[in-house]
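[1] sequence first, then the predicted structure:
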Amino acid sequence: MADRREDVDWSRLFHAEGPASDTPRRLAALLGDDAKAFVDGYTHLWSTLRREGKAWPATAPTALLVAELLDDPLLGPDDPSLPDAMLAYLYVVGVAADLGEGAAEVRARVEDRAGELRAWTDAHLSADADGRARMWQDGTGLGELVLDQAALACFDLVPALLRRVLPHLASERARRSTCAAAAVGSLARHPSAAAQRPVLQDRLTSMARAAESSYDLATILIAIGHLGGDTRPWLTDPHAGVRGCAALAPGLTGDDTAERVRLGPAGSPRAFGDSFGDMAPPLQFQFRPYQDLLTPEGFLRVDEAGRLTPGGAAS
């Protein structure tokens, strides 16, 4: 991990809290035994993503470090859930990177204004907190383009991240393999993974059939839907939460049964969440766009738009 941290010029990057020069030190604390520093490092990790699940300039290099942390024996030797959290982070990075065929257009805009973007970033890094806040309202649109550039950096990194995540589908820990399935569901939407998708759909479908908890099953079903797989066999599952997640698959647009199933969660999002008992709703519902569905109107908006993809909520 240390070598990778040194390969990045963190002084040229920023995250939600400001310049990212502190990011390598704070992430290194995830491998240490200082409890206070660990909590700070873990909290800081999530600051490298925008609250809306979008990328900051520091997100892509951070994601690469997180992918390496997955296999580091020093990561939470007494807490096996920590690699699960790293996989959840990579799921969100996959969502932020889900540019699809639009990546070429973003790349052209970024390259066309490369000099302006460098100047804006330099000014942002040298400004104080108030100055940085004003820059987002400067009317140039450069701030948002810098964030598009950050998403593009994540997009370019996705194939490497997917390679690091795939082995964790075979984890003996059910929750680990489920978190890996969620991450694969967003990362494998990358155009470079098109040829892999049929095999991954089959792999995730086998995992869904073997899942022993409604939480794991529902999480995997959302991932199957992301990759264009068939979730219709679970539209009649006895568990309401499982049925609701199966019905969200974009491939079920226009399916009468799926539309009827979605009316259940739309009528009572709380009941949908409560159906998972002591567990929170599936991993994807902790982040946007799925987080937005946990409202009375949320599931109905899926009906109206006919689709919900990890890269953006139904409009």
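    That came through, no problem.
[2] only C-alpha atoms for contact and neighbour calcs from this point on.
    OK.
[3] pretty sure L152 sits against A108.
    No - using C-alpha atoms under 8 Å as the test, L152 is too far from A108 to be in contact (10.8 Å).
[4] those two: which has the busier surroundings?
    Taking other C-alpha atoms under 10 Å, L152 and A108 do not tie; L152 has more neighbours (25 against 11).
[5] who's in contact with that one?
    If a contact means C-alpha atoms under 8 Å, 6 or more residues apart in numbering, then L152 has A97, L99, A103, V106, R107 as its contacts.
[6] same check, this time on L204
    Here L204 is in contact with A181, I220, A223, I224 (criterion: C-alpha under 8 Å, 6+ apart).
[7] ok, 10 Å please
    Residues near L204 by C-alpha atoms under 10 Å, 6 or more residues apart in numbering: 169, 177-178, 181-182, 184-185, 198, 210, 217, 220-221, 223-224, 227, 229.
[8] what of G102?
    Shown in contact with G102 (C-alpha under 10 Å, 6+ apart): L152.
[9] number of residues surrounding R270?
    R270, neighbours per other C-alpha under 10 Å, totals 13.
[10] typed the wrong thing, it's A240
    Applying other C-alpha under 10 Å, we find 23 other residues in the vicinity of A240.
[11] state the distance from it to F299.
    A240 sits at a distance of 14 Å from F299 (criterion: C-alpha to C-alpha, to the nearest Å).
[12] equivalent analysis for E116, please.
    E116 sits 41 Å away from F299, taking C-alpha to C-alpha as the criterion.
[13] touching, S21 and S11? I think so.
    Yes - assessed by C-alpha atoms under 10 Å, S21 is found in contact with S11 at 5.0 Å.
[14] which one of E116 and F299 has more residues nearby?
    Between E116 and F299, counting by other C-alpha under 10 Å, F299 is the more crowded of the two (28 against 15).
[15] and the more buried one, which helix or strand is it part of?
    helix 298-305 (DSSP states H and E).
[16] and that helix, what's buried?
    When burial is assessed from 16 or more other C-alpha atoms under 10 Å, helix 298-305 yields the following buried residues: G298, F299, L300, R301, V302, D303.
[17] okay, one more to line up with it:
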Amino acid sequence: MLDGLDDIGWRRLGHAYGAADDVPDLIRALRSADPAARDDALGTLYTTVFHQGSRYEASAYAVPFLLELLSDPATPDRPAILALVTSLAIGYDEAVLPDGFPIGSYRRAAEGGRDLLAAKPAPWSGEHQATKEYVEYTYVESLDAADQARLWAYVDVAVYDAARAGVPLFRHLLADPDPWVRTGAAYALAWFPEEAAGSVAALARATDVSQVTGAGAVEVATMLVASGLLNAAPDHRWLADPPAGGPVRRRRRTGTGAGPGGRPHDGRGADDLDRRPARRDGRPDGRRLAAVPQR
């Protein structure tokens, strides 16, 4: 598990706070037996390789190892890791809804960005903030607006394509025993239109299975919306009110009961569910973002 993680030149790669040499330990901590250690590692990854929706050079290198963790049923908190991978792929979904992810536009915008990224100097690394050198920031600021846009678009596409490699895994996870993994997998598939043919078929099969298993409303709705974002024709069987006692039941916005797949419900309605970890705008030590400019 995680073979090759230490073979990456993380110190040469940058994230929101400079050199990404802390990323390997953070990824390993996602398999820790200590829930607090896992939560801290996940939160720190959200503030480094995915800071306020921005992705960085190191982000694309982290994704394959996150996918490897997802592929192992023994990995704890897989729904949270799946949410991180999806966030890395697309940023915040509200920016691309209701139309889906415009990957064609991103690819066109990224033309020329590879050479600009290759010319970027290695990020600063060290323990003492007083001696920090803003080498990446200075380089990016030296570019005109058009080249900055090309650079960032190339970074975003590189991360997106790293996550796209996980599409076969996401389809496989539609049959996972954990309903939250199944729901997260359906959500992830929604953002890869270049893989639509296989994903729509996989989502259709999973939706049919849900009629037999009595999957929760959030899970089924996510599958249907994901199919729609991939331009699939609507399945009219699910557009009418279900019969009493059918597999999808209306649930009051408040109250308790069973959640998706029988998981205990916490009293929130479907509109309130958001399993993405809360945004964290700063590191635990309070340092300000400085290595690269915000977009």
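    In hand now; what should we look at? Source: prediction; values computed, not measured.
[18] surely P76 of structure 2 is within a strand?
    No - according to DSSP: H, G, I helix; E, B strand; the rest coil, P76 of structure 2 belongs to no strand; its state is coil.
[19] against D40 of structure 2, how distant is the residue lying closest to it once chain neighbours are set aside?
    Leaving aside its chain neighbours, P76 of structure 2 sits nearest to R31 (6.4 Å; criterion: C-alpha to C-alpha, 6 or more residues apart in numbering). Per C-alpha to C-alpha, R31 of structure 2 is found 12 Å from D40 of structure 2.
[20] more neighbours: which of the two?
    Each of R31 of structure 2 and D40 has its neighbours counted (other C-alpha under 10 Å); R31 has more, 18 against 15.
[21] list the contacts of the aligned partner of the more buried one in structure 1.
    By TM-score structural alignment, R31 of structure 2 lines up with L31 in structure 1. Residues in contact with L31 of structure 1 (C-alpha under 10 Å, 6+ apart) are M1, A37, F38, G41, L69, D72, P73, L74, L75, G76, P77.
[22] filter those down to the ones in helices?
    Within the contacts of L31 of structure 1, residues falling in helices by DSSP state H are A37, F38, G41, L69.
[23] hmm, back to that, looking at the buried residues of helix 298-305 of structure 1, spot the one nearest P191 of structure 1.
    Of all the buried residues of helix 298-305 of structure 1, P191 of structure 1 sits closest to V302, with 24.2 Å by C-alpha to C-alpha.
[24] confirm for me that that closest one is in contact with V261.
    No - contact between V302 of structure 1 and V261 fails when scored by C-alpha under 10 Å: they sit 11.7 Å apart.
[25] number of nearby residues for D272 of structure 2?
    9.
[26] which residues touch it?
    R253.
[27] show me what contacts the nearest residue to Y56 of structure 2 once chain neighbours are set aside?
    Using C-alpha to C-alpha, 6+ apart and skipping residues adjacent in sequence, the residue nearest Y56 of structure 2 is H15, 5.2 Å away. Going by C-alpha under 10 Å, 6+ apart, H15 of structure 2 touches 21-23, 45, 47-51, 54-59, 123, 289, 291-292.
[28] which ones among those map onto strands?
    F50, H51, S54, R55 (DSSP state E).
[29] against A19 of structure 2, how distant is the third one?
    In other words, S54 of structure 2. Distance from S54 of structure 2 to A19 of structure 2, by C-alpha to C-alpha: 16 Å.
[30] residue in structure 1 paired with D161 of structure 2?
    The pairwise alignment with structure 1 assigns D161 of structure 2 to D156, based on TM-score structural alignment.
[31] report how many residues lie close to that match.
    D156 of structure 1 has 16 neighbours, counted by other C-alpha under 10 Å.
[32] one more: G225 of structure 1?
    24.
[33] got the contact list for the host helix or strand of A108 of structure 1?
    In this assignment (DSSP H and E), A108 of structure 1 forms part of helix 103-112. Residues outside helix 103-112 of structure 1 that contact it (C-alpha under 10 Å, 6+ apart): 97, 99, 114, 116-117, 142, 145-146, 148-149, 151-153, 155-156, 191.
[34] and those residues, which are buried?
    Buried members of the contacts of helix 103-112 of structure 1, counted by 16+ other C-alpha under 10 Å: 97, 99, 117, 142, 145-146, 148-149, 151-153, 155-156, 191.
[35] the helices in the stretch 51-200 of structure 2, which residues?
    Using DSSP state H, counting those that start in this stretch, the helices of the stretch 51-200 of structure 2 run over 57-71, 78-90, 103-109, 113-118, 135-142, 145-164, 167-173, 179-189, 196-213.
[36] which of these sits most buried?
    Most buried of the helices of the stretch 51-200 of structure 2 by mean neighbour count (mean count of other C-alpha atoms under 10 Å) is helix 179-189; its value is a mean of 25.
[37] read off where it ends up in structure 1.
    The counterpart of helix 179-189 of structure 2 in structure 1, using TM-score structural alignment, spans residues 174-184.
[38] that stretch vs structure 2, average distance?
    Superposed on structure 2, stretch 174-184 of structure 1 shows a mean distance to its aligned partners of 1.5 Å (mean C-alpha distance after the TM-score superposition for structure 1).
[39] distance between that stretch and the chain's centre?
    12 Å (C-alpha atoms, centre = their mean, to the nearest Å).
[40] what do we get in structure 2 for P19 of structure 1?
    Aligning on TM-score structural alignment places P19 of structure 1 opposite A19 in structure 2.
[41] surely its match touches P121?
    No - when contacts are counted by C-alpha under 10 Å, A19 of structure 2 is not listed as touching P121 (11.0 Å).
[42] what's the overlap in contacts for the two?
    Common contacts of A19 of structure 2 and P121 (C-alpha under 10 Å, 6+ apart): R12, L13.
[43] separation between the nearest residue to D161 of structure 2 once chain neighbours are set aside and H265 of structure 2?
    Sequence neighbours aside, A89 is the residue nearest to D161 of structure 2 in space, at 7.7 Å (criterion: C-alpha to C-alpha, 6+ apart). Counting by C-alpha to C-alpha, the gap from A89 of structure 2 to H265 of structure 2 is 29 Å.
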